[in-house]
Structures are given as C-alpha cells and as structure tokens.
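*Asks:* Sequence first, predicted coordinates after that:
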Amino acid sequence: MSMPFYVSPEQLMKDRADYARKGIARGRSVVVLAYDEGIAFATENPSRALHKISEIYDRIAFAAVGKYNEFENLRVAGVRYADLRGYSYDRQDVNARGLANAYAQTLGTVFTTESKPLEVELVVAEVGHVAEEDQIYRLSYDGSVADEHGFVAMGGQAEQLTERLREGWAPGLDLAGAVRLAVDVLGSQPEGEPRVLTPGQLEVAVLDRTRSRRAFRRVAAPALGTLLGQPAGDDAPTDGAATTDGAAPDVSAATDERG
C-alpha cells in the first residue's frame, strides 16, 4: 500500500495563498474612495451585463475582483443575509460590519477546509449620515478583514494604485474630483503613458448620503462623461472582451470569467 505524500500545513496554506493571489491579480482593479457626499466606486468594466459593483442594502454596497461566478455567489448571499436580518429585526440593524464578518467567516472557512480557495477580493462599504460614520471594509481571499479609511484599491496592481490614491486623495473631495482621480488611477501604468479610459469602458457607482434610504445609484455614461469632461459615446469593445481580462470570452469556459 503506497503512502500518501505529506505536505506541511505551512506549505499547504502558502500554496493556497499564492494560487488565490495570482488569480485575483489577473482581474481588473477596483477603486473605492470617499468624497464629500458619500463613497464612490470605479472600475474598468465595459460589460453592461456582468457588474462588479452592486447594491446590497439601503446604504451598503459591494465591489469585487476575481472570478465572477465566485464573487457573484457571495453578493447574492450578502443580499439574502441583509434582507433576512432587516426583516427579522430592523432595517437599521443591517450594517457593513455585520456583513463583512459574515463574508470573513465564509472566505476563511473555504480557505482552510476546501481544496481550492475563492479567487476573490471584496470591499463592503456603508455610507453614514456624516462622513465620520462611513465604513469601508476590505476582505481578502483568506477571510482577513481590513478597516480602510478614505480609499482602497484592489486587484491588478493594487499596491501601485494605492500609492497614487494616497498622493491624490484628500478629505472633502467633490464627486467630480473623486471620479477623475479614480479614473486617472485606473488608467495609470507602471511603465509607459497612462491610458485614457472613456465612459463606455467604465463602471462607476456611488453611495449618496443625501438620499433618504436607497443611497446606491449607478453613474450612467452621459453623467460620467460630464464628470470627466469627455463625450459619453458607447465606445466599449464589441468583441465581447468585457467578460475576461486579456482574452475574448469562451462560452464553454464561462465559469472562469474574471473581473
């Protein structure tokens, strides 16, 4: 009888972490930053069907990078969690902290017990009635949670994007300034000239604290073009390349789509 190969727990965890990080790094980056009247979300995503930024509850939103089918399952689970808690108790009892903890448990359990970790990184944000009450939580593939302040970038070249955000962000930015900064950061490249991203290539949404309950709203291409000072024509690629990073979509491999 042959003996099974032995792999130390440390090596097993390292291999899983490396696998998840590589998968997440292939996704297009998401930038989240606070502005004077709420929280803005931006990402390069010409697809109008596969959203990376979504509403969870009254004043809570969700953004993700990685494998689309995996983070979409987490988004749906978050909506169900929020609806059930709001129905069972009170709508004010649903908050980003509780949702982030629930996601952390799920991500951590999968990372430690399943053969393949989830290749996703998440942001859960809640807009408060004043800027000091805003909450932004970043969740990694292993279930670790970071309480971010002001801004966060994830996916792709997250470290470089974070440095650029640190240089350009300041409390009290208006919406136009926040969106321009986010788009400039997303278009930056480690080497060479920065890319100019047009409204048709972007997905942008905000949590607007001035709205009474449903704070989440998407910024449509015409309004986004006005904020960026660009025409809002639909210049997204027509070959379906929106569903994957760097390759045309393969219907037979839809579960490997990354955003």
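*Replies:* Thanks, I have it.

*Asks:* For the rest of this, base every contact and every neighbour count on C-alpha atoms.
*Replies:* Noted.

*Asks:* My guess is residue 53 contacts residue 41. True?
*Replies:* Yes - taking CA atoms under 8 Å as the definition, residue 53 is a contact partner of residue 41 at 7.2 Å.

*Asks:* hey, where'd the helices end up in the stretch 51-200 of the chain?
*Replies:* Taking DSSP state H, counting those that start in this stretch to define them, one finds helices in the stretch 51-200 of the chain at 68-88, 96-113, 158-168, 175-187.

*Asks:* before we move on, back to that, compare residue 53 and residue 41 (neighbour count), which wins?
*Replies:* Between residue 53 and residue 41, counted using other CA atoms under 10 Å, residue 41 has the larger neighbour count: 30 against 23.

*Asks:* Kindly provide the distance from the closest residue to the more buried one other than its chain neighbours to residue 106.
*Replies:* By the measure of CA to CA, 6 or more residues apart in numbering, the closest residue to residue 41 outside its immediate chain neighbours is residue 32, 4.6 Å from it. For residue 32, the distance to residue 106 equals 23 Å [CA to CA, to the nearest Å].

*Asks:* any residues in contact with both of residue 53 and residue 41?
*Replies:* Taking CA atoms under 8 Å, 6 or more residues apart in numbering as the contact definition, residue 53 and residue 41 share the neighbouring residues 63, 204-205.

*Asks:* Going by distance to residue 151, which of the residues you listed wins?
*Replies:* Out of those, the one with the shortest distance to residue 151 is residue 63. That distance is 13.0 Å, counting by CA to CA.

*Asks:* pretty sure the closest one contacts residue 30?
*Replies:* Yes - with the criterion set as CA under 8 Å, residue 63 and residue 30 qualify as a contacting pair; they are 7.4 Å apart.

*Asks:* Next one for the comparison:
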Amino acid sequence: MTMPFYVAPEQLMKDRADYARKGIARGRALTALSVRDGILICAENRSNTLRKVSEIYDRIAFAGVGRYNEFDQLRIAGVRHADLKGYTYSREDVEARSLANQYAQLLGQTFTHEMKPMEVEILVAEVASGPDHDQMFHVLYDGTVNDEAGYTVLGGEADSIAERLGQTYDPDWDVGDAVRAAAAALSGPERTLVADDLEVAILSRETGRRAFKRIEGEDLAGLFG
C-alpha cells in the first residue's frame, strides 16, 4: 500500500495563502471611504455589466475583488441570509457585523478544508447617522475579519493605494471630493482614471431606509469636473 505524500500543515496553509493572494492581486482594487454624505465605494471596473459593488440590504453594501464568480456567489448568499433574517425577525436585526461573521466562517471553512481557497476579498459596509458610527468589515480569503475605520482598500496594490489615500483623507469630504481622491489613489502617479474606468456607489445618510445608490453616467462624469 502506498503512503500518502506528507506536507506539513504550516507549509500547506502558506501555499494556500500564497495561491489566494496571487489570484486576488491580478484583479483591480477598490476602496471605501466614510465621509460626510455616507460611505462611498469606488472600484476600478471597466465592465458595464459585471458589478463589484452591490446592495445587500437597507443600509448595507457588499463589494468584492478577485474571482468574480466566487465573490458573486458570496453576494447572493448574503442577500438570501439578510432577507431571511429580516423576514423572520425584523429589518433592524440585519446588520453588517453579523453578515461579516457569516462570511468569515464560510471563507475560513473553505480555506482550511477545501483543496483550493477562494481567491476573494470582500467588504461589508453599513452606513450610520455619522462617520464615527459607520461600520466597514474587510474579510480576507482565509476568514480573517478586519474592522476598518475611515477608509479601506481591497485587492491588488492595496498597501500603496492605502498610503496614497491616507495622505489626503478627510472624513468631512463631500461625494465629489471623495470620488476624486479615490480615483487618484487607485490610479497612482503613472496613470489617470476617468469616469468610464470606475464603478461608484454610495450608502447615503439622507435617503432613509434604502441607502444604496449607484453614481454613473453623467452624474459620475460631473463629479470629475
């Protein structure tokens, strides 16, 4: 009888992490900023049909980077979970924290027990009455949850993008300021991104129960001046 090939658990986890990080790094990044008017999410995405940013529930948004088919499955699962919980209990019981924990469990289980980890990072964001109370949860491919404050960046070159954004970030920005700053951080010094290169949405503080709104077309182009 042949003996199975042995790989140390530490090496196995490292290989899976490297594999997931390489897959995520091949995609384009996105950033989310908590500002005066709400939570703005800006992603580099030239597709008019494949969305990285979506609504999950009343005041909660989802964003993902990496393999589209994988994070879209997670989005659908989150919508179903939120709808069921809101219907069974009340709409106020649906919150970003519990959704992020559900995603973390699913991603952690896949990372630990499946042959191939999910090549995704996701963001679950919930807007509040003011920037100090906004919630943004950055969930990594291995199920690690980071509770972010102010702004966060997901995807390829996240460290350099976050450094550029951190040099100018101001929680008192309006939507236009936030869009221009996000585009400048995502593009870096060697490129220029225009409205057609971006997918932008906001969780607005002023629109009542349904806070999610896409900013596109002439409205987005106007924010670039």
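*Replies:* Good, I have the coordinates. Worth saying up front: this structure is predicted, and the values here are computed from it rather than measured.

*Asks:* how far out from the middle of the chain is the helix or strand that contains the residue nearest to residue 41 of the first structure?
*Replies:* Applying DSSP states H and E as the criterion places residue 32 of the first structure in strand 30-35. With CA atoms, centre = their mean, to the nearest Å as the basis, strand 30-35 of the first structure stands 10 Å off its chain's centre.

*Asks:* now the angle from that strand to helix 175-187?
*Replies:* Direction vectors for strand 30-35 of the first structure and helix 175-187, defined by axes from the mean of the first three to the mean of the last three CA atoms, to 10 degrees, enclose an angle of 160 degrees.

*Asks:* just checking, what packs against the helix or strand just after strand 30-35 of the first structure?
*Replies:* Heading C-terminal from strand 30-35 of the first structure, the first helix or strand you meet, by DSSP H and E, is strand 38-44. The contact analysis (3 or more CA pairs under 8 Å, 6 or more residues apart in numbering; DSSP states H and E) places strand 38-44 of the first structure against strand 30-35, helix 175-187, strand 202-208.

*Asks:* What range does strand 38-44 of the first structure cover in the second structure?
*Replies:* Aligned by TM-score structural alignment, strand 38-44 of the first structure falls on residues 38-44 of the second structure.

*Asks:* what about that stretch, how far off from the first structure?
*Replies:* Taken against the first structure, stretch 38-44 of the second structure registers an average deviation of 0.7 Å after superposition, with mean CA distance after the TM-score superposition for the first structure.

*Asks:* residues in contact with that stretch?
*Replies:* When contacts are taken as CA under 8 Å, 6+ apart, the neighbours of stretch 38-44 of the second structure outside the stretch itself are 28-34, 52-53, 125-128, 130-131, 134, 175, 178-179, 182-183, 186, 197-205.

*Asks:* swap in stretch 184-194 of the second structure?
*Replies:* Contact partners of stretch 184-194 of the second structure, identified using CA under 8 Å, 6+ apart, comprise 29-31, 44, 161-162, 164-165, 183, 221, 224.

*Asks:* Would you mind giving those residues as JSON lines with distance to residue 78 of the second structure added?
*Replies:* Rendered in JSON lines, the data for the contacts of stretch 184-194 of the second structure read as follows (distance: CA to CA, whole Å):
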{"residue": "29", "distance to residue 78 of the second structure": "21"}
{"residue": "30", "distance to residue 78 of the second structure": "20"}
{"residue": "31", "distance to residue 78 of the second structure": "20"}
{"residue": "44", "distance to residue 78 of the second structure": "23"}
{"residue": "161", "distance to residue 78 of the second structure": "27"}
{"residue": "162", "distance to residue 78 of the second structure": "27"}
{"residue": "164", "distance to residue 78 of the second structure": "31"}
{"residue": "165", "distance to residue 78 of the second structure": "29"}
{"residue": "183", "distance to residue 78 of the second structure": "28"}
{"residue": "221", "distance to residue 78 of the second structure": "31"}
{"residue": "224", "distance to residue 78 of the second structure": "33"}
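
*Asks:* Produce a ChimeraX select command limited to the buried residues of those.
*Replies:* Selecting the buried subset of the contacts of stretch 184-194 of the second structure in ChimeraX, with 16 or more other CA atoms under 10 Å as the burial test, is done by:
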select :29,30,31,44,161,162,164,165,183
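
*Asks:* hmm, which two among the contacts of stretch 184-194 of the second structure are most spread apart?
*Replies:* Pairwise distances across the contacts of stretch 184-194 of the second structure peak at 23.7 Å for 162 and 221 (criterion: CA to CA).

*Asks:* that older thread, in PyMOL, how would I select just the buried ones from the contacts of stretch 38-44 of the second structure?
*Replies:* To isolate the buried members of those in PyMOL, using 16+ other CA under 10 Å:
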select buried, resi 28+29+30+31+32+33+34+52+53+125+126+127+128+131+134+175+178+179+182+183+186+198+199+200+201+202+203+204+205
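
*Asks:* Residue 217 of the first structure maps to what in the second structure?
*Replies:* In the second structure, the position corresponding to residue 217 of the first structure is occupied by residue 213, as judged by TM-score structural alignment.

*Asks:* tell me which strands and helices the helix or strand harbouring its match is in contact with?
*Replies:* Residue 213 of the second structure belongs to strand 212-215 when elements are defined using DSSP H and E. Packing contacts for strand 212-215 of the second structure, counted by 3+ CA pairs under 8 Å, 6+ apart, involve strand 198-204.
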